[in-house]
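Chemist: build me a structure from this.
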Amino acid sequence: MTGAHDAGAVTGPDESVLLRTEGRAAYLTLNRPRALNALTHAMIRRIDSALTVWEHDPAVETVVVTGAGERGLCAGGDIRAIHDDARDGDGTASAAFWRDEYRLNARIARYPKPYVAVMDGIVMGGGVGVSAHGSVRIATERSRIAMPETGIGFVPDVGGTYLLALAPGQLGTHLALTGSAVGAGDAQLCGLTDHYVPSASLPRLVQDLAHAPVRKVLDRHVRAAPPGDLAEARGWIDACYSADTVEGIVGRLLDHGDSGAKGAAETLLTRSPTALKVTLAAMRGARGLGSLEKVLDQEYRVSCAAFTEPDLVEGIRAQVIDKDRDPRWSPPTLAEVTDADVARFFTPLGERELGLAASDTTPEAPW
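Modeler: The predicted structure follows:
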């Protein structure tokens, strides 16, 4: 979306995140539009610092998060940097990025003031992390929301397995494994967003938040979301994704007879077999862990393990670097990924643990 904020409003030399306050609101704009506002480590630190200042500023009653440009809020983390670190580095930089990113995700979820995330356009991966944990999440007719990590040999993170595990039935498992993007109606059904506002109304909504309480502004601009597709697909999704294994899920999808089920199976067979099996285990583990902090601790273990596996570098190469869209997964088939292979991703990290569960809190709604 186009923000109402200009580069001159930023404080400091880094303009990748623009910060300003007006009236009762503080505005944070992700500002790398040519990279679809992909998050760098510097951006994560800048967002966290801004939230600290605004949390303790009594003049700031609401935080509003938007993305610069016309294409979307945020396409995710800077996976080129992850690729280069995995290929040429020792993983220290990536682990530090994930540590700060996941801590920020948890902070957003328990932020004591209304945190209004404008989820217009593309919102994927890390973009979900800085928006869908907020207390007020707004989608538009242009929203395309996804956790597409299995397509690059990775596993949904930034609290994505927590959010998707809360979706009705097996909808979250379907989205986590396939990486499929959903629009406003389906995002609301799955609990990823709260409100629908037509994109043409966003400039006025964003401006109104400077002058009126969040509830009054929402009452003025929120409309009924257009219907999505997932509600009608619940039958085959719940039946197929309740299988115990990824192989069982694929088999049920292929046997079901619904064209959507067949399409989902075909999508799964293009994804990293290792990532699929680890994602299914992570999703089912997330349901039992209970809190976002515990799930983020699990995701950090998984991310650090994925960094050492060949599929992450290969997936990013195929999708982002060379763009041949032809990843060569290792192992190449589901049958070759053993239970022991999956279990390695969940091995405790000892002193390197993220350790968020120790600060586990469940905040009340801040507005």
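
Chemist: CA only for contacts and neighbour counts going forward, please
Modeler: OK.

Chemist: and the residue nearest the centre of the chain, what element?
Modeler: In the chain, the residue lying closest to the centroid (C-alpha atoms, centre = their mean) is V128, at 2.9 Å. When elements are assigned from DSSP states H and E, V128 belongs to helix 126-129.

Chemist: the structure of the following sequence is requested for comparison with the preceding one:
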Amino acid sequence: MTGTEEPVLLDIRGRAAHITLNRPKALNALNHSMVRRIDEALTAWEHDPAVETVLVTGAGERGLCAGGDIRAVHDDARDGDGSASAAFWRDEYHLNARIARFPKPYVALMDGIVMGGGVGISAHGSVRIVTERSQIAMPETGIGFVPDVGGTRLLGLAPGELGTHLALTGARIGAGDAVLCGLADHYVPSGALRRLVEDLAHMPARDAVARHEQPPPQGESAGRREWIDSCFAAGTVEEILDRLLAHGGPDAKETAETLLTRSPTALKATLAAVRRARRLGSLERVLDQEYRVSCAALSTPDLVEGIRAQVIDKDRNPRWSPATLAEVTDADVERFFAPLGDRELGLAGPGTAPDTAG
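Modeler: The predicted model follows:
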């Protein structure tokens, strides 16, 4: 490979080490080799006194990262035994936890599209920057999957039920809402990013960001809190839908219609995962739970079907199985949280299995 074909570009400019996700044609989607490369770089830079800041950006004009390489997951779930996907998630979730605990400023430029696994390599960082171009989402229920990469913890910590709304619908949010929901810290206009990157080379991250940040634009979520909080506080997905339809407002009705297009099984597993994540506390315990959920999803028909409909064939017409919420039993949901024995992720250490939170 030549340098420009490397999926992750690494370089050091002054005091800042740069990670550039370099698969612009795939909107910088993460694969296993990219995760390992980033982890190796963080190991080197953590112990390099010349590196004071780490910066992660995406190549191309469209965004930081559209998520994990779900085509590979589709093929593995359909034709393989799921072991390749499980191995990818194991290393990816370890990387997510490492980013959250990284001892130096970890600056993520969340410009453009940031979804799924892209949230995992950015929103756990200590300095998270959004722009007027930012479109952030955890859209997993649309492919028969459940938010992962620590997403159920991030969304569970959002004010009120805003995170529950985002987890179930997969809705995209902009800069103002990302800051409100706790997925980002600072707003910098996209036109100032080049100068920000230059400043990071020769000044502390907090000073460089302070030089360019502006107040974030007003988002939509604050004005929608009342109905989102009241509807999404319900104990079941069915009750959430009932409340949305009874509300009478056009936004609530549109949200109900969106939910009805999502995988019924994924919706119920996602609601349970977010609620449990709130009780689990640490990111490590939540990632342990998400690993159970993700591995369980590999053997469900909806994951293969959802990726087929949205990404492979692009007919946007998934045939979910079961097809309705009423057909998804409590036992179906509980299966996502079943212990994995010696295959547990184990980030939180022995004796701290996620099911101990109830």
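
Chemist: overlay them and tell me the TM-score.
Modeler: Scored against TM-score structural alignment, normalised by the length of the second structure, the superposed chains reach a TM-score of 0.97; 350 aligned residues with a C-alpha RMSD of 1.1 Å.

Chemist: helices or strands up against the helix holding V128 of the first structure?
Modeler: Under the contact criterion of 3 or more C-alpha pairs under 8 Å, 6 or more residues apart in numbering; DSSP states H and E, helix 126-129 of the first structure touches strand 72-74.

Chemist: picking that back up, which outside residues touch the helix holding V128 of the first structure?
Modeler: With C-alpha atoms under 8 Å, 6 or more residues apart in numbering as the test, helix 126-129 of the first structure has contacts from 38-39, 73-77, 105, 145-147, 157-160.

Chemist: narrow the residues you listed to those in helices?
Modeler: N105, G160 (DSSP state H).

Chemist: H211 of the first structure: which of the contacts of helix 126-129 of the first structure is nearest?
Modeler: H211 of the first structure lies nearest to L73 out of the contacts of helix 126-129 of the first structure, by C-alpha to C-alpha, at 23.2 Å.

Chemist: what's the match for that closest one in the second structure?
Modeler: Counting by TM-score structural alignment, L73 of the first structure corresponds to L64 in the second structure.

Chemist: give me the number of residues near the residue nearest to its match when sequence neighbours are not counted?
Modeler: Among residues not flanking L64 of the second structure along the chain, G58 sits closest, at 4.1 Å (C-alpha to C-alpha, 6 or more residues apart in numbering). Residues within reach of G58 of the second structure, counting by other C-alpha atoms under 10 Å, total 29.

Chemist: again with R98 of the second structure
Modeler: R98 of the second structure has 18 nearby residues by other C-alpha under 10 Å.

Chemist: how close does the counterpart of it in the first structure get to N31 of the first structure?
Modeler: Counting by TM-score structural alignment, R98 of the second structure lines up with R107 in the first structure. Shown here: R107 of the first structure relative to N31 of the first structure, a distance of 21 Å by C-alpha to C-alpha, to the nearest Å.

Chemist: give me the element the closest residue in space to L164 of the first structure that isn't next to it in sequence is part of.
Modeler: In this structure, L164 of the first structure finds its nearest non-sequential neighbour in G172, 4.2 Å apart by C-alpha to C-alpha, 6+ apart. Element membership of G172 of the first structure, judged by DSSP H and E, is helix 171-178.

Chemist: what stretch of the second structure does that helix fall on?
Modeler: Going by TM-score structural alignment, helix 171-178 of the first structure lines up with residues 162-169 of the second structure.

Chemist: likewise for stretch 147-155 of the first structure?
Modeler: Here stretch 147-155 of the first structure aligns to the second structure at residues 138-146, judged by TM-score structural alignment.

Chemist: kindly check the end-to-end length of that stretch for me.
Modeler: Terminal-residue distance, stretch 138-146 of the second structure (C-alpha to C-alpha): 9 Å.

Chemist: what do you get for stretch 326-346 of the second structure?
Modeler: 34 Å.

Chemist: so which bit of the first structure is that stretch matched to?
Modeler: With TM-score structural alignment applied, stretch 326-346 of the second structure matches the range 335-355 in the first structure.

Chemist: may I see the buried residues of the matching stretch?
Modeler: V337, V342, F345, F346, L354, G355 (16 or more other C-alpha atoms under 10 Å).

Chemist: which residues make contact with that stretch from outside it?
Modeler: With C-alpha under 8 Å, 6+ apart as the criterion, stretch 335-355 of the first structure contacts 99, 247, 273-274, 277-278, 281, 296-298, 300-303, 305-306, 331.

Chemist: about what we covered before: and the helix or strand containing the match of R98 of the second structure, what's buried?
Modeler: For R107 of the first structure, the enclosing helix or strand under DSSP H and E is helix 92-109. Neighbour counts over helix 92-109 of the first structure (16+ other C-alpha under 10 Å) mark 94-95, 97-99, 101-109 as buried.

Chemist: contacting residues around the closest residue in space to D148 of the second structure that isn't next to it in sequence?
Modeler: In space, and not counting its chain neighbours, D148 of the second structure is closest to E290: 5.7 Å by C-alpha to C-alpha, 6+ apart. Applying C-alpha under 8 Å, 6+ apart, we find E290 of the second structure in contact with D148, V149, G150, T152, A273.

Chemist: from these, which single one is nearest V8 of the second structure?
Modeler: Within those, distances to V8 of the second structure taken as C-alpha to C-alpha reach their minimum at V149, with 19.1 Å.
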